[in-house]
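K.L.:
have a look; sequence and predicted model below, questions after that.
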Amino acid sequence: MTTPKLRFKEFDGDWAITSLYQLSTKIGDGIHATPKYDEKGTIPFINGNNLVNGSIVINENTKRISVEEFQKYNQTLSDETLFLSINGTIGNLAFYKNEKVLLGKSVCFINLKNDIDKKFIYLLLQSPQLTKTFNSELTGTTIKNLSLATVRNSEFYCPIEEEQTKIASFLSAVDEKISQLTQKHELLSQYKQGMMQQLFSQQIRFKADDGSEFGEWEEKELKEVAEINPKAKKLPANFIYIDLESVEKGQLLLQKNIELQDAPSRAQRLLAKGDVLFQMVRPYQQNNYYFNLSGEYVASTGYAQIRTKLDSKFIYYALHEKTFLDEVMNRCTGTSYPAINSSDLSSIEMFVPCLEEQTKIANFLSAIDQKIEVVAQQIQHAKLWKKGLLQQMFV
């Protein structure tokens, strides 16, 4: 039986084997030549990286061309067109919505027949079954390539149009939920950034519990309010190692349990609760970490270890404040991998309020971070649910 594990009850019977070649009027890719770019041009020249979650996304790095240059090329696109990235980044997808864009060679266009549900094919192209087939046919070593022949001729199972529409409608609702959560996450993140700017510029001030005003903030060098890279006691025989790949945007993603005898030479920062790790290589990424875990943890010397008797969470947020980060970047050396040394970092000045106001600021921003994290987990759960549905609703 060629039927999916999970199916709407009103449908029965086998799905038919087919291919995109049979379901489409034309499948091709963008131009292989380099067009004449024009900084004042109005037509984006797009590649696979411009295909994001079903839409064409134009950014500041997207090259542009003039209308005259655009008219040199004949692109056969329609309301039934889907885009698929096939070179470098594989598998990005977007619906064509009649935008004026010129396609590069890393974008494949699929012009579907009128009786094929476009949203169903969009979801089918994300299914584990077809993704596995495409991945098995990739060529190239450094830069992967999915051939048009593979896109056209790879076979898969497909239901009748009514069932296609039913599946597409259901899974599109899941996509909409993910989109709403993603937007909520972005708005919360923007709100946090806005509040940080106002709090650290003192446009917004907290009051003491008795309603009185707090005193003026004092300007101090980081080394005056914190100890940078405190000397470690003897490292434990076994510990969890945190390197520069372990942390992303304040989240500890990887925990590597290693023996001291096998540890890299950069494993030197023995952590204590309340320590702050500041990324010294490419600090603009802001992959810093507030450490508040139990157990034996050692960090790489790629981080500055910051230990303070003040409110350590306040210091953590202060290190992300734009003025501080701008000064960090001004003191960095190197171009591809700009880095700051601990001495230069420690001499950067910051404004510091009294301990009680520090704590109020830290608690306020932590509460926003907790909300952001809850939404991030909801997004992750929704994506995992969708992945499971794609696995079971396609053959």
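P.N.:
Great, that's in hand.
K.L.:
CA only for contacts and neighbour counts going forward, please
P.N.:
Noted.
K.L.:
can you give me the helices for the stretch 251-395 of the chain?
P.N.:
Shown for the stretch 251-395 of the chain, the helices assigned by DSSP state H, counting those that start in this stretch span residues 312-318, 322-330, 342-346, 355-393.
K.L.:
counting contacts, what elements does the shortest one pack onto?
P.N.:
In terms of contacts (3 or more Cα pairs under 8 Å, 6 or more residues apart in numbering; DSSP states H and E), helix 342-346 is packed against helix 222-225.
K.L.:
so what touches the helix it packs on?
P.N.:
Residues from elsewhere that reach helix 222-225 (Cα atoms under 8 Å, 6 or more residues apart in numbering): 308-310, 345-350.
K.L.:
comparison target, given below:
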Amino acid sequence: MINVPQLRFPEFQDAYKEHKLSELLSRYSENNKDEEYGIDDILSLSYEHGIVDRKELLEDTYSKVNHKNYIKTRFNDFIFGKSISTNYPYGLFKVNNFRDGLLSSLYFTFKTSENVSPTYLDKYFSHQNRANNFLKKLVLVGDRYITADSKYILSAKIFVPLKNEQEKVASFLTIIETKIKQFTKKEELLQQYKKGVMQKIFNQKIRFKKDDGSEFPEWQKKSIGEVFKQRIEKNAENLELLSVTMRDGVKKREDISTKNNSSENKNNYLRVYKNDIVYNSMRMWQGASGVSHYNGIVSPAYTVLKGNDENSSLFFAYYFKIQKNIHIFQRNSQGLTSDTWNLKYPQLAKIKLTCPHKDEQIKIADFLSSIDSKIEKVQNQLQLTKEFKKGLLQRMFV
């Protein structure tokens, strides 16, 4: 086995050494009979966020919890959780970089030795395949929990560098993770801002003005059928295959699915032109609609709407997404249960919405599109940083 990583800081030359985990970790279990910690100090383990307050994950009242039976954990302990999750079916290692507190006895708590950085071990086991391949030979998987022996786990071996290199690797990866958190928070704030400003715009608490500063006309009620006609054009099977998502609207199928649809018979597929609105009649009440930026075709399960020259399709793509209109679409969908609710074009066309003049529609759509552009930029930065981190986790460890 090669005992140096593919990617390494140039000032380090020493070979990585193989260690049993027992040389790096020591198991301890300290009960809370002295009630050093109370119910509010109960912590839990999340594969995404590490050690967190339990109440952030579970909205229980702790009415049946006896905190005296919990075990203590200290800051920088190394923790093994025996719960089964989709990403980590053999359990999960995480450092407690949160605070002192209590954990369920389902967890193993370890102290780290002086020759290892707990944060380095945390990064080592945060690589999903590495952690799963390491643990699957050491535990037994039940229906909900894992049967594990701490001594057996500690007998397993890993390669680690000297501590000064561990700390530099851990510090560098922590910087990357901080950047990911910053991008994630920035996206959340932009999404919140967009949601809030959309509500005010469509409730007419915010009004746009003409370029000369004068007021636009008052909003008027229109039926959707006055704005959009159903487009039913077929036999265009050589065009780009499109699909509709609830989050991102109309997307190229190849961008959201790896399934090869080249052999499908597409004679009955519906043609879509740029600026058409496409919606899923079974999921319109959940927001499955969007304006198309492409020429293409969609499954006949979708409905295609062709707008007229007096209105902005992009405006209505946003308008259809607000919660008030989602509820209207739900009320007008036909079917006995939510699994069968269906909003066909004849029902949709009868729905009346209060709409602004086309010029104001365009201003609103341009404004919301500018926010979406900022969100997309942050999402791309976030995705690239996550991919960069993934590559580092693969190449900076042995």
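P.N.:
Arrived safely, thanks for sending. These numbers come from a predicted model, not from an experiment.
K.L.:
the contacts of helix 222-225 of structure 1 in strands, which ones?
P.N.:
Taking DSSP state E, the ones among the contacts of helix 222-225 of structure 1 that sit in strands are 349-350.
K.L.:
with neighbour count as extra columns, can I get the contacts of helix 222-225 of structure 1 in CSV?
P.N.:
Conversion of these to CSV gives the following (neighbours: other Cα atoms under 10 Å):
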residue, neighbour count
Thr308, 18
Lys309, 10
Leu310, 16
Leu345, 21
Ser346, 18
Ser347, 13
Ile348, 16
Glu349, 17
Met350, 19
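K.L.:
for Ala149 of structure 1, see how far away Ala382 of structure 1 is.
P.N.:
Look at Ala382 of structure 1 and Ala149 of structure 1: by Cα to Cα, to the nearest Å, they are 33 Å apart.
K.L.:
comparing those two, which residue is more hemmed in?
P.N.:
The neighbour comparison of Ala382 of structure 1 against Ala149 (other Cα atoms under 10 Å) goes to Ala382, with 17 against 11.
K.L.:
show the contacting residues for the counterpart of the more buried one in structure 2.
P.N.:
Counting by TM-score structural alignment, Ala382 of structure 1 lines up with Thr385 in structure 2. With contacts defined as Cα under 8 Å, 6+ apart, Thr385 of structure 2 is in contact with 176, 179-180.
K.L.:
and what of Tyr317 of structure 1?
P.N.:
By Cα under 8 Å, 6+ apart, the contact set of Tyr317 of structure 1 is Ala362.
K.L.:
ok, it to Ala339 of structure 1 distance?
P.N.:
From Tyr317 of structure 1 to Ala339 of structure 1 the distance is 20 Å (Cα to Cα).
K.L.:
hang on, isn't Lys194 of structure 2 packed against Ile371?
P.N.:
Yes: the criterion here is Cα atoms under 8 Å, and Lys194 of structure 2 meets it with Ile371 at 6.9 Å.
K.L.:
in TSV: the contacts of Thr385 of structure 2, plus secondary structure and neighbour count.
P.N.:
Shown next, in TSV, are these (DSSP: H, G, I helix; E, B strand; the rest coil; neighbours: other Cα atoms under 10 Å):
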residue	secondary structure	neighbour count
Ile176	helix	17
Lys179	helix	16
Ile180	helix	19
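K.L.:
closest to Lys163 of structure 2 among these?
P.N.:
Lys163 of structure 2 lies nearest to Ile176 out of the contacts of Thr385 of structure 2, by Cα to Cα, at 20.0 Å.
K.L.:
my read: that closest one touches Glu387, true?
P.N.:
No: Ile176 of structure 2 is beyond contact range of Glu387, at 10.7 Å (criterion: Cα under 8 Å).
K.L.:
which stretches in the stretch 51-200 of structure 1 count as strands?
P.N.:
Ranges of strands within the stretch 51-200 of structure 1 are 51-52, 55-56, 63-65, 81-87, 89-95, 102-103, 107-112, 155-158, based on DSSP state E, counting those that start in this stretch.
K.L.:
what does the fourth one contact?
P.N.:
When contacts are defined by Cα under 8 Å, 6+ apart, strand 81-87 of structure 1 is touched by residues 47-49, 51, 90-96, 105-112, 118, 122, 143-147.
K.L.:
so how much does it differ from structure 2 once superposed?
P.N.:
For strand 81-87 of structure 1, the mean deviation from structure 2 after alignment is 4.2 Å (mean Cα distance after the TM-score superposition for structure 1).
K.L.:
what range does stretch 358-375 of structure 2 cover in structure 1?
P.N.:
Stretch 358-375 of structure 2 corresponds to residues 355-372 in structure 1, going by TM-score structural alignment.
K.L.:
chain center to that stretch: distance?
P.N.:
Here the centre of stretch 355-372 of structure 1 is set off from its chain's centre by 24 Å, with Cα atoms, centre = their mean, to the nearest Å.
K.L.:
how about that stretch: buried residues?
P.N.:
Neighbour counts over stretch 355-372 of structure 1 (16 or more other Cα atoms under 10 Å) mark 356-362, 365-366, 368-369, 372 as buried.
K.L.:
farthest-apart pair in those residues, please.
P.N.:
So, the buried residues of stretch 355-372 of structure 1 by Cα to Cα: farthest apart are Glu356 and Ile372, at 24.7 Å.
K.L.:
in structure 2, point out the residues matching stretch 180-196 of structure 1.
P.N.:
Aligned by TM-score structural alignment, stretch 180-196 of structure 1 falls on residues 182-198 of structure 2.
K.L.:
re the thing from before, among the helices of the stretch 251-395 of structure 1, which is nearest Ala263 of structure 1?
P.N.:
Among the helices of the stretch 251-395 of structure 1, helix 342-346 comes nearest to Ala263 of structure 1, with 22.3 Å by Cα to Cα.
K.L.:
what lies in contact with that closest one?
P.N.:
Helix 342-346 of structure 1 has contacts (Cα under 8 Å, 6+ apart) with 221-223, 228, 280, 304, 328, 331.
K.L.:
what's the answer for stretch 298-311 of structure 1, then?
P.N.:
Applying Cα under 8 Å, 6+ apart, the external contacts of stretch 298-311 of structure 1 come out as 225-230, 239-244, 266-271, 274-281, 342, 355, 358-359, 362.
K.L.:
buried stuff in that stretch?
P.N.:
Result for stretch 298-311 of structure 1 [16+ other Cα under 10 Å]: buried residues 298-308, 310-311.
K.L.:
show me where the stretch 1-150 of structure 1 has its helices.
P.N.:
For the stretch 1-150 of structure 1, helices defined by DSSP H, counting those that start in this stretch occupy the ranges 20-23, 67-70, 118-124, 128-136, 148-153.
K.L.:
perfect, that will be all.
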